[in-house]
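Q: Provided below for reference: sequence and predicted model.
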Amino acid sequence: MRRTATPVIPFFRAALIAAGLALAACAPQPTAGVALPAAPAAPQSRGVAASGPVQVALLLPRGAAEAGVQALAADIEAAARLAAAEAGAGRIELRVFDTAASPAQAAQAAQAAVNGGAAILLGPLYSATTRAVRPVATGAGVTALSFSSDSAAGGAPVFVMGDLPENEADRLMGYAASQGVGTLAITRPQSDYGALSERAVREGAARHGVRVVHTLSYPRSFEGVQAALGEGAPGVRASGAEGVLIADGGQALRAVAAFLDYYDVSPRSVRFMGLGLWRNPETLQEPTLRGGWFAGPDPAAAADFEARFRAATGRAPHPLAWMGHDAVRAVAQLLAQGGAAPFAAQAVANSAGFDGARGPWRFTPAGANQRALAVFEVTEEGFVVRDPAPAALGAGS
């Protein structure tokens, strides 16, 4: 029977906005109102000298209006400089160009970087700014390693290196299938990230023989979640799904899980699951999520990077700071492989991959990335590894 009272749960609009900020660096961004030039035919990739410093441009939103985005940009830069110092011998010369979170300014920054002799572009941060940089990179024959988490923004000479829902969903669905989960319901926010996550989960589920039997979306507000779950939770329950994936994080995740439980979609009868946004201390504060599974990076490798970052800067890194480190480390590894054009698309999409701050990873020829991920379970004591990340990636595709 449908409940009429509202469960008491800790959920505030301000917390939703804060949780949304963590998504802002990786979710697809709208490009409406920005006229982007068509990409010209690509010339040969820009080469580098056999010795001496290589100019590497870092495209970051230093001048963004939001203080949180400025802080993220600062930590990505700090992590990049850490990796450059670890590469040694003054081989990598980093120069930072401000994109201000604007597609138009990102294109101008990229043009200034290539005019100044940059051999490769690292960044920008958003999907929209990445698309704006593509014509510049293509026209100059310069590869860009974007920090976006929208695989649709990738494609040579642009490669995206942010966490992709596709990787997380594939790893999680493979594990869920191995544990006997055969049917799945998806709950997700009505946002670009929500739509991207649903598509990724559907594709991963299909690859591993898991049937998606129900979907439920909700506006990302307290009233929206309350109304959508009140109306939609009975459908989730009636679907008979053995697993329920909640594609959200922070206070929004806690609210959705609490409402599902209140409307008798209980973790005692179904397995709650999620993507990388679950790796957040707030997840541990929601008892309903205990026993839930999610995919994420190797904790040992991540801890080593965090310790080195703290030693170099005196502070803990932003959760997305690792992208600056991994981008520069990839540059160093590509340079070490030698060749007149170490940053050509064929070299970047090398199936051997790279050693990252959170484990092995590689780019795909399509401009996306693949990562070695673990599967975690939420417990009262913390996140416990249920299935470790592989030590190496399998054969490339």
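A: Yep, that arrived.
Q: When you work out contacts or count neighbours from here on, use the C-alpha atoms and nothing else.
A: Noted.
Q: Mind jotting down where the helices sit in this protein?
A: 13-24, 67-87, 103-115, 127-140, 165-178, 192-207, 222-238, 250-262, 281-284, 299-313, 322-336, 345-348 (DSSP state H).
Q: Chain neighbours aside, what residue packs nearest to the one residue sitting closest to the centre of the chain?
A: Central residue of the chain (Cα atoms, centre = their mean): Asp163, 2.4 Å from the mean position. The shortest distance from Asp163 to any non-neighbouring residue, by Cα to Cα, 6 or more residues apart in numbering, is to Ser149 (5.4 Å).
Q: how much space between the one you found and Ile120?
A: Ser149 is 19 Å from Ile120, where distance means Cα to Cα, to the nearest Å.
Q: now swap in Val48 and tell me
A: On the measure of Cα to Cα, Val48 and Ile120 end up 10 Å apart.
Q: who's more crowded, these two?
A: Ranked by neighbour count (other Cα atoms under 10 Å), Val48 and Ile120 place Ile120 first, with 28 against 21.
Q: mind checking how far the more buried one is from Val114?
A: Applying Cα to Cα to Ile120 and Val114 gives a distance of 8 Å.
Q: Which neighbours do those two have in common?
A: Val142 (Cα atoms under 8 Å, 6 or more residues apart in numbering).
Q: can you tell me which residues contact the closest residue to Arg211 other than its chain neighbours?
A: Spatial nearest neighbour of Arg211, chain neighbours left out: Thr183 (4.7 Å); criterion: Cα to Cα, 6+ apart. Thr183 makes contact with 210-213, 240-243, according to Cα under 8 Å, 6+ apart.
Q: take a look at this one as well, against the first:
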Amino acid sequence: MSLGAFFLICAMPLLSGCAGFGGNEAPPPRPIVTAPPIAVQPPPAAQQPTGVARDPSKFFTPAQMAGRPLIRVAILLPFNSPRADIRSLSNALYNAAQLALFEFNNPDILLMPKATGSAMLAQKAAQDAIREGADLILGPLFAEEVGAIAPIAHASNVPVVAFSSDTKVAGNGVYLLSFPPDEDVNRIVDFAVLRSMTKFAALYPQDDYGNRVRASFEKAVADHGSQIVTSASYPPNTEGMNLPVQRVASYGGRHGALLAKRSELKKAGDAAGLKAIENSDTLGDLGYQAIFVPEGGTRLRALAPLLPYYDVDPRKVKFLGTGLWDDPSLAREPALEGGWFPAPPPEAHAQFVERYRRVYGAEPPRIASLAYDGVSLAVALSAHAEGERFTTEALTHPDGFAGVDGIFRFLPDGRTERGLAVLEMHPTGAIVIDPAPVSFGVPPAL
């Protein structure tokens, strides 16, 4: 049986079984939630990224698990972040990890949470985890911390499955279980070009994410023999968004063309012609068929209405987004109706959300599923013989794995390839218009 097939068999019956709780059936018992560790004091100084000596006699073993052939999985999360929202996110990720451990019910898996919050704390956490016997490290969340622990883990021959999407920290034993922006871009450009869209516009945020998606979008469009007709970037403040939107909307020229046309019709005494354009604000079509808007949350809610305000008609120009659009609250934004965006297949994720809600009484953040799938991956690979569980060959198996966010596989350079669906935005919620693939048909290519 292939590794990918094993994880498919292991994971998917669980999803369907758990989705059926309700009616007269009792919900699953709540898992025992242990408090995450809090490192009160940072280490006195950054330590050199060298390998950590591993003495099996000093590996961490809870009394109730003594005598078992334990598989130790550390999870590093920023429980010690100075930001309350990041601490809350860390707790949600940890909850999701425990939920997976509880649902898969492998008594030989020991989950060892470690607190980070800075590069120094991450190094200390990684060293402690490896010293305590970690066979695999899940996390950290942020690229700076991933980069800080990578040399330590590599020197200790412990692979890292991190939650950062920054490909600069991938490789040499670090695999990114995340939602890579370039995967989003490639999927949505592929889909748009297949629908005969060859001319594009784009609005990019002025930040690191904007720079990354700009590079990916320009490459994807060029690879398809298509063209970016116009683009602009905008600052994070709402006031600064107007001029960039006017620029990609060609508003000045089109509005001027309308005024000139009205003047011409008045001179000609063409009342019917004037009547036909009396409710118009611009004249002339735009030179593109779709506009790429890689934004989300409150900034997208501020940006999106400006496009129709400056006469970019979503009935004529298709609005395209990234996975940042995978937010139910955005369905209520009229300007986005009919827009397309890539996202993991929603069914399994919705089941995960429901199970999380039943156990913890709260809605999980969107990326909480990464921790769930990370633990699920560890459980699946734990079926292999000791010494073969978390090897490069096992982690980069071309069949990949299936989780609550669809299929994924790690490439040899540590990047992630995902099977994404394309969704269309509607007021009642986004709907799938192009399903995600259920398997990888060809070997990964770099």
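A: Noted; the coordinates are in hand. Remember, predicted model here, so these are calculated numbers, not experimental data.
Q: so what number do they get for TM-score?
A: Remark: TM-score between the superposed chains equals 0.84 [TM-score structural alignment, normalised by the length of the first structure]; 359 aligned residues with a Cα RMSD of 2.7 Å.
Q: quick one: what's aligned to the residue nearest to Arg211 of the first structure in the second structure?
A: Alignment note (TM-score structural alignment): Thr183 of the first structure maps to Lys199 of the second structure.
Q: Go through the helices of the first structure and name the closest to Pro388 of the first structure.
A: Among the helices of the first structure, helix 299-313 comes nearest to Pro388 of the first structure, with 9.4 Å by Cα to Cα.
Q: Can you check what angle separates the closest one from helix 322-336?
A: Interaxial angle, helix 299-313 of the first structure versus helix 322-336 (axes from the mean of the first three to the mean of the last three Cα atoms, to 10 degrees): 90 degrees.
Q: Now do helix 299-313 of the first structure: distance to the chain's middle.
A: In terms of Cα atoms, centre = their mean, to the nearest Å, the centre of helix 299-313 of the first structure is found 19 Å from the chain centre.
Q: How about stretch 338-349 of the second structure?
A: The answer for stretch 338-349 of the second structure is 12 Å, by Cα atoms, centre = their mean.
Q: likewise stretch 91-109 of the first structure?
A: Put simply, stretch 91-109 of the first structure sits 20 Å off its chain's centre (Cα atoms, centre = their mean).
Q: Same check on stretch 245-257 of the first structure?
A: Centre to centre, stretch against its chain (Cα atoms, centre = their mean), the figure for stretch 245-257 of the first structure is 17 Å.
Q: what does stretch 99-115 of the second structure give?
A: 23 Å.
Q: ok, and what's touching it?
A: Against stretch 99-115 of the second structure from outside (Cα under 8 Å, 6+ apart): 14, 31, 36-39, 65, 68-80, 94, 98, 121-122, 125-126, 129, 356, 372-373, 375-376, 379.
Q: how about that stretch, which residues of the first structure does it hit?
A: With TM-score structural alignment as the criterion, stretch 99-115 of the second structure aligns to 82-98.
Q: Show me what counts as buried in that stretch.
A: For stretch 82-98 of the first structure, burial by neighbour count (16 or more other Cα atoms under 10 Å) applies to 82-84, 87, 91-92, 94, 96-98.
Q: Show the end-to-end separation of it, please.
A: 20 Å.
Q: just stretch 134-145 of the second structure next, same as before
A: End residues of stretch 134-145 of the second structure are separated by 18 Å (Cα to Cα).
Q: what do you get for stretch 108-127 of the second structure?
A: Stretch 108-127 of the second structure: ends 22 Å apart by Cα to Cα.
Q: ok, now stretch 356-376 of the first structure?
A: For stretch 356-376 of the first structure, the first and last residues are 20 Å from each other (Cα to Cα).
Q: what's the answer for stretch 233-251 of the second structure, then?
A: Taking Cα to Cα, stretch 233-251 of the second structure runs 16 Å from one end to the other.
Q: what residues does it touch?
A: 201-206, 230-232, 252, 282, 286, 299, 302-303, 306-307, 310-312.
Q: list the buried ones in the helix or strand containing Leu15 of the second structure?
A: Following DSSP states H and E, one finds Leu15 of the second structure within helix 3-19. Burial within helix 3-19 of the second structure, assessed by neighbour count using 16+ other Cα under 10 Å, is assigned to 3-4, 7-8, 10-11, 15, 18.
Q: ok, now stretch 170-183 of the second structure?
A: 170-183.
Q: What of stretch 204-222 of the first structure?
A: For stretch 204-222 of the first structure, by 16+ other Cα under 10 Å, it's 204-205, 208, 210-212, 214-218, 220-222.
Q: do stretch 296-309 of the first structure as well
A: For stretch 296-309 of the first structure, the neighbour count (16+ other Cα under 10 Å) marks 296-299, 302, 305-306, 308-309 as buried.
Q: in the second structure, what residues pair with it?
A: So stretch 296-309 of the first structure sits over residues 343-356 in the second structure, by TM-score structural alignment.
Q: got it, and stretch 272-280 of the first structure?
A: Under TM-score structural alignment, the match for stretch 272-280 of the first structure is residues 319-327.
Q: Show residues contacting that stretch.
A: Applying Cα under 8 Å, 6+ apart, the set of residues contacting stretch 319-327 of the second structure from outside is 179, 181, 184-185, 188, 290-297, 336, 338-343.
Q: Drop anything exposed from these.
A: 179, 181, 184-185, 188, 290-296, 336, 338-343.
Q: just to revisit the earlier point, what is the most widely separated pair among the contacts of Thr183 of the first structure?
A: Val210 and Gly240 (13.2 Å).
Q: gap between the match of Thr183 of the first structure and Thr298 of the second structure?
A: Lys199 of the second structure is 28 Å from Thr298 of the second structure, by Cα to Cα.
Q: Ok, Pro180 of the second structure next?
A: Taken as Cα to Cα, the span from Pro180 of the second structure to Thr298 of the second structure is 21 Å.
Q: List the residues that contact the corresponding residue of the second structure for Gly382 of the first structure.
A: Under the alignment (TM-score structural alignment), Gly382 of the first structure maps onto Gly429 of the second structure. Residues near Gly429 of the second structure by Cα under 8 Å, 6+ apart: 328, 331.
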